[in-house]
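This is a predicted model, with the sequence first.
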Amino acid sequence: MKNENTIKVLKIEPGKMPYEKEMVNDLEGIQAEVEGMFECVYLDNNCIAVVNEEGKLNGMELNRRIGNDIIAGPFFICGDSDDGEFISLTDEQMEVFASEFKDAPVFSGDEPEAQPRMIVTSFNY
C-alpha cells in the first residue's frame, strides 16, 4: 500500500484542546508537527502518538500524560496501517482520543516523569 500524501490526525498542543488537522505525510511534515526529531508511542486501536523525541531535553512545555510518561511539546495521533505506514484516523478513533486528551493538565515540572532521562546500556563481550 502506497502511503497517503496527506493524512487526518489529532493534533495535541500544550494547554490547548486537541483538534483535527490534515498534515503532509512525509519526513518534513512529521518533523514540522512535533517541532523536531520524532519517535512513535504505540497506543490502542492501531494508533500511534508521534512525539518529539527530545522534547524534555530541549525544555519544551509539558503537554499530556501517556501511560507512565509525560510528553513534552506538541504531538499528534495517527493511524497505523498493516504495513507500518502512518494513515488517517477514522472518525471513531478521532472521537476516542479527542475525549481522552481533552483535559490539558497543569504540570509543576517536578514530576519524576517530567525529568529528562537517558537509558545507557553496556555490553560486555
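Looks like it arrived, so ask away. All of these numbers come straight from a predicted model, not from anything done at the bench.

drop to CA atoms for contacts and neighbour counts, all remaining ones
Noted.

The longest helix seen in the chain - contacts with which helices or strands?
Identified as the longest helix of the chain according to DSSP state H is helix 91-100. On a contact count with 3 or more CA pairs under 8 Å, 6 or more residues apart in numbering; DSSP states H and E, helix 91-100 meets strand 6-12.

okay, pairing it with this:
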Amino acid sequence: MSPQIKKPIMTEAHFDDFLKLDIRCGTIIKAEPFPEARKPAVKLVIDFGGDLGTRKSSAQITKHYDCDALLGKQVMAVVNFPPRQIGPVMSEVLTLGVPDDAGEVVLVCPDKSVPDGGRLY
C-alpha cells in the first residue's frame, strides 16, 4: 500500500462544503508538453461545452499519458476554483487524479461517455 493511501482522513467536511465544489466532466481537445513546469507536466485544453466552454489546465500526468493519447479523453475537473498561475500558464481548472502505487497521477474519468459539462453529484 502506498504512503498516499495511508494518510488519515482530512478535517471533517459537511455536505454543504461538497456542494460548493463545481466538478464537471470535459473532453480534452488539446494536450501539449509543458517543459517550463518545475515537475514534468502537460498543458491541457478541456472542452466543458455550453456556458463553460474551453478551459486550460496543467497536469502532472506524464508517467501514464502521452499528449496524443489524451486527445478526446473525458476527465473530471473542479471548474470553480480561481485561476492559478503555473509558470507561463494560467490554469483555469483543477484536473482531478489519484495516485497509483508509485505516487504517479491517474486521471479521474467517467467509465462511459457522458455529455461535456455534466456535473458530479
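Here it is on my side, so go on. Every value quoted in this text rests on a predicted model; they were computed, and no experiment measured them.

Need the TM-score from the superposition.
The TM-score (TM-score structural alignment, normalised by the length of structure 2) is 0.26; 59 aligned residues with a CA RMSD of 4.9 Å.

what comes up buried for the longest helix of structure 1?
By neighbour count, with 16 or more other CA atoms under 10 Å as the criterion, the buried positions of helix 91-100 of structure 1 are 93-94, 97-98.

Next, the angle strand 6-12 makes with it.
Relative orientation of helix 91-100 of structure 1 versus strand 6-12 (axes from the mean of the first three to the mean of the last three CA atoms, to 10 degrees): 20 degrees.

Show me what secondary structure element comes after the helix or strand containing Met23 of structure 1.
Per DSSP states H and E, Met23 of structure 1 falls inside strand 19-24. Following strand 19-24 of structure 1 in sequence order, the next helix or strand is helix 27-34 (DSSP H and E).

looking at this, Leu19 of structure 2 is in a strand?
No: counting by DSSP: H, G, I helix; E, B strand; the rest coil, Leu19 of structure 2 falls outside a strand, being helix.

Neighbours of it, how many?
Leu19 of structure 2 has 11 neighbouring residues, counting by other CA atoms under 10 Å.

can you tell me how far it sits from Val45 of structure 2?
25 Å (CA to CA, to the nearest Å).

returning to that earlier point: now tabulate the buried residues of helix 91-100 of structure 1 in TSV and tack on distance to Ala72 of structure 1.
TSV is the format used below for the buried residues of helix 91-100 of structure 1 (distance: CA to CA, whole Å):
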residue	distance to Ala72 of structure 1
Gln93	22
Met94	21
Phe97	18
Ala98	18
